[in-house]
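**Q** Pasted the sequence and its predicted model underneath.
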Amino acid sequence: MSAVVPGLGQPPGPPPEPGPEGGPDDGARRAPRGRTEPVDRLFQGVLRGSGAVVLAIMLLVGVFLTYRASQALGVAQWSFLTTSAWEPDSRGFGIAAVLTGTVLIGVTAICIAVPLALGTALYISEYAPRKLRRTLISLVDLMAAVPSVVYGLWGFFLLQGQVVGPSRWIATYFSWIPVFAVDGVDPGDPLQTTTVYTSSTFIAGIVVALMVTPIACSVMRETFSQAPPGEREGALALGATRWGMIRAVVLPYGRGGIIGGTMLGLGRALGETIAVYMIISPVFSVQWHVLQNGANSVSALIALRYGSASEFGMSALMAAGLALFLLTLVVNFVASSIAARSRSGAGTEA
């Protein structure tokens, strides 16, 4: 017979019985699983069907492009990736030049768009007053609805003349970086013609950057707004400034959104057609100098040669489209795998 010590309560009893999973009373704490309602099963089936339809459409697009491109790929084989010229009727064609231009335009656009999108998203989610926040969100979404031809007209008639000065300044002080050099031009010569800086990769990248900024900004803003309020308040309670809280809580939590928005914008930039086609001066040689006149992209090539292509030339254009399709798939798969490892993307894994 055990005695009860005053102030210490009852003596300890036997340990609790382990539940089915090995933990104490785990079965009692686990809520019973009810039967799935018909509406839930219907909704789940619609979601699965929608996902299957999207995957089937993507597969059919890949199969169609591969089938139509098989004739040209059978002739060009691996030289299709290393040849710069585009003369399919004489059996001399490849995507080395246009694929390089596509990547350069996309990277230039992302280097400009990501800081703009990140700053705008942080201001809207963390600093803007509540009444102003809705207006800013509507304005950003409205920018995404502007047709690409409008951006192209703006870039061709207004932006080109305004960018010549900054392009010359960059070429003057940063020409030691190969990508910013301009062949055969003395940037310090005031009599040097300005046409060497027009219709360049840099100008096309600026226009495409303004087109992809709203998309990236929306993704980042949604992720930042979901940062845990408890961690926000805890950081502020410990004496952190607003910016310190953003660095310690919001940015680490929103890393998946930043990466996802960046890659989504890059995918849009790689496939942009009309705006790029209206601005660039097409060249079929590998052009690494982003400030120099002359550029090209896969989508602009297809728009340029589609109307006058022969049967074999059409097959070559389909092969170029297949390369762009695979490139965008790789970019999106890499982005999803990186974003899934972050806190904000952890819930997307099923």
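**A** Good, I have the coordinates.
**Q** hey, let's count contacts and neighbours off CA atoms from now on
**A** Fine.
**Q** Can you point out the buried residues in the helix or strand hosting Ile338?
**A** Using DSSP states H and E, the element containing Ile338 is helix 311-339. Neighbour-count burial for helix 311-339 flags 312-325, 327-328, 332, 335-336, 339 (criterion: 16 or more other C-alpha atoms under 10 Å).
**Q** other SSEs contacting that helix?
**A** Here helix 311-339 touches helix 38-76, helix 255-271, helix 298-305, going by 3 or more C-alpha pairs under 8 Å, 6 or more residues apart in numbering; DSSP states H and E.
**Q** Tell me the buried residues in the longest one?
**A** Taking 16+ other C-alpha under 10 Å as the neighbour-count basis, helix 38-76 is seen to contain the buried residues Leu65, Thr66, Arg68, Ala69, Ser70, Gln71, Ala72, Leu73, Ala76.
**Q** any idea how far the helix or strand just after it is from the chain center?
**A** The C-terminal neighbour of helix 38-76 among helices and strands, as given by DSSP H and E, is strand 86-87. Mean-position distance between strand 86-87 and its chain equals 30 Å (C-alpha atoms, centre = their mean, to the nearest Å).
**Q** Structure two is appended below for comparative analysis:
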Amino acid sequence: MDRARALGRLKFSDSGFRVMTLASALIVLVLLAGVAISLFLGAWPAFREFGVGFLFSDAWSPPREKFGAATAIYGTLVTSLIAMLIAVPVGLGISVFLTELCWLPLRRPIGVAIELLAGIPSIIYGIWGVYYFRPVMQSYIQPFLIGTLGNIPGIGFLFQGPPFGYGVLTAGLVLALMILPFITAVSRDVFDTVPPVLKEAAYGVGATTFEVVGNIVIPYTRVGVIGGVMLALGRALGETMAVTFVIGNATKIQSSILAQGTTISAMIANQFADADPGLFTSSLLALGFILFVITFIVLAAARWLLASLEVKA
């Protein structure tokens, strides 16, 4: 009888735990669906008024109630691309250095310093970008790019225009600094999971550190590395305050990455407080819904890629 009661209590506890975890998972799904539905309902007047052309128009004139998302979408994608092109190789390089080359007493202090960057509020990055990084861009980096890369046929159009300091490139560089800790921390942790015997065997047959990293460490941890990169990309796509401070907030698409621009998050942050009810507010909500969809697509693609890599492994 005591045994039966004990088993009954354990079964009840297990069932209760299962129900609680299921409820927690369903709450997340309900909240996610609620956010998507509320954004879509708020954006529907803009979608109904402008149709598919809303995605491809760079018009943004609140007085004339003409709105388009192309400039914000372009700025979001380009700044994120610039940030990833810089942060991914640098972050992986730092991770390799910390796990394979760094003097042991320095590994922890350097690792903690990198991770502390992730805890800095984005507005601090924005203030630093405006008062310290923008003058450097305006006085040194942008004039150098204009005078060198700006004269190369084929890519010169990307580096033309006056050196204001603000711009898409500046925002991309600040974003790169912000997402660097995410890539570095995740990559370092997954690099540490590589069995030492694999690396020792490679070194034993005469492999160099470069060969060990390229043929052992990276292939063994590719799923975790891609996960960290996608986490950083999600942060870059949705960043608001730091980008708002340094991108310039122009509402027209320009081919030069030195020119001022905007992103979806920056446009919403700048204009939502002053938006009149109607198409203006609906258009801003439409931008939010588009950002939601872009982020969802990116994360879904990342999950599909990770699943395919796990199957191959």
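**A** Here it is on my side, so go on. The shown structure was predicted, so the numbers you read here are calculated from the model rather than taken from an experiment.
**Q** Any idea what the TM-score is?
**A** Scored against TM-score structural alignment, normalised by the length of the second structure, the superposed chains reach a TM-score of 0.88; 298 aligned residues with a C-alpha RMSD of 2.2 Å.
**Q** possible to save the buried residues of helix 38-76 of the first structure as JSON lines with distance to Val164 of the first structure?
**A** Shown next, in JSON lines, are those (distance: C-alpha to C-alpha, whole Å):
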{"residue": "Leu65", "distance to Val164 of the first structure": "39"}
{"residue": "Thr66", "distance to Val164 of the first structure": "41"}
{"residue": "Arg68", "distance to Val164 of the first structure": "42"}
{"residue": "Ala69", "distance to Val164 of the first structure": "40"}
{"residue": "Ser70", "distance to Val164 of the first structure": "43"}
{"residue": "Gln71", "distance to Val164 of the first structure": "43"}
{"residue": "Ala72", "distance to Val164 of the first structure": "40"}
{"residue": "Leu73", "distance to Val164 of the first structure": "40"}
{"residue": "Ala76", "distance to Val164 of the first structure": "39"}
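**Q** Please identify which of these is nearest to Leu236 of the first structure.
**A** Leu65 (54.3 Å; C-alpha to C-alpha).
**Q** Can you tell me what the closest one aligns to in the second structure?
**A** Using TM-score structural alignment, the partner of Leu65 of the first structure in the second structure is Leu39.
**Q** how near is Pro109 of the second structure to Ala171 of the second structure?
**A** 28 Å (C-alpha to C-alpha, to the nearest Å).
**Q** Give me the more crowded residue out of those two.
**A** Using other C-alpha atoms under 10 Å, the more surrounded residue of Pro109 of the second structure and Ala171 is Ala171, with 33 against 11.
**Q** which residues does the more buried one contact?
**A** Neighbouring residues of Ala171 of the second structure by C-alpha atoms under 8 Å, 6 or more residues apart in numbering: Thr79, Ala242, Val243, Val246, Ile247.
**Q** The stretch 151-300 of the first structure: helices as residue ranges?
**A** Assigned by DSSP state H, counting those that start in this stretch, the stretch 151-300 of the first structure shows helices spanning 160-173, 201-225, 229-237, 242-245, 251-253, 255-271, 274-279, 298-305.
**Q** Quick one: those as a markdown table, columns for distance to Met58 of the first structure too.
**A** As requested, the helices of the stretch 151-300 of the first structure are exported to a markdown table (distance: least, C-alpha to C-alpha, whole Å):
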| stretch | distance to Met58 of the first structure |
| --- | --- |
| helix 160-173 | 37 |
| helix 201-225 | 22 |
| helix 229-237 | 39 |
| helix 242-245 | 41 |
| helix 251-253 | 31 |
| helix 255-271 | 15 |
| helix 274-279 | 23 |
| helix 298-305 | 18 |
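**Q** how about the ones you listed, which one is nearest Ala145 of the first structure?
**A** Of all the helices of the stretch 151-300 of the first structure, it is helix 201-225 that lies closest to Ala145 of the first structure, at 9.2 Å by C-alpha to C-alpha.
**Q** average offset between the closest one and the second structure?
**A** Superposed on the second structure, helix 201-225 of the first structure shows a mean distance to its aligned partners of 1.0 Å (mean C-alpha distance after the TM-score superposition for the first structure).
**Q** thinking again about what came up before, so what's the match of Leu65 of the first structure up against?
**A** Residues near Leu39 of the second structure by C-alpha under 8 Å, 6+ apart: Leu285, Ala286, Gly288, Phe289.
**Q** I appreciate the help and will end here.
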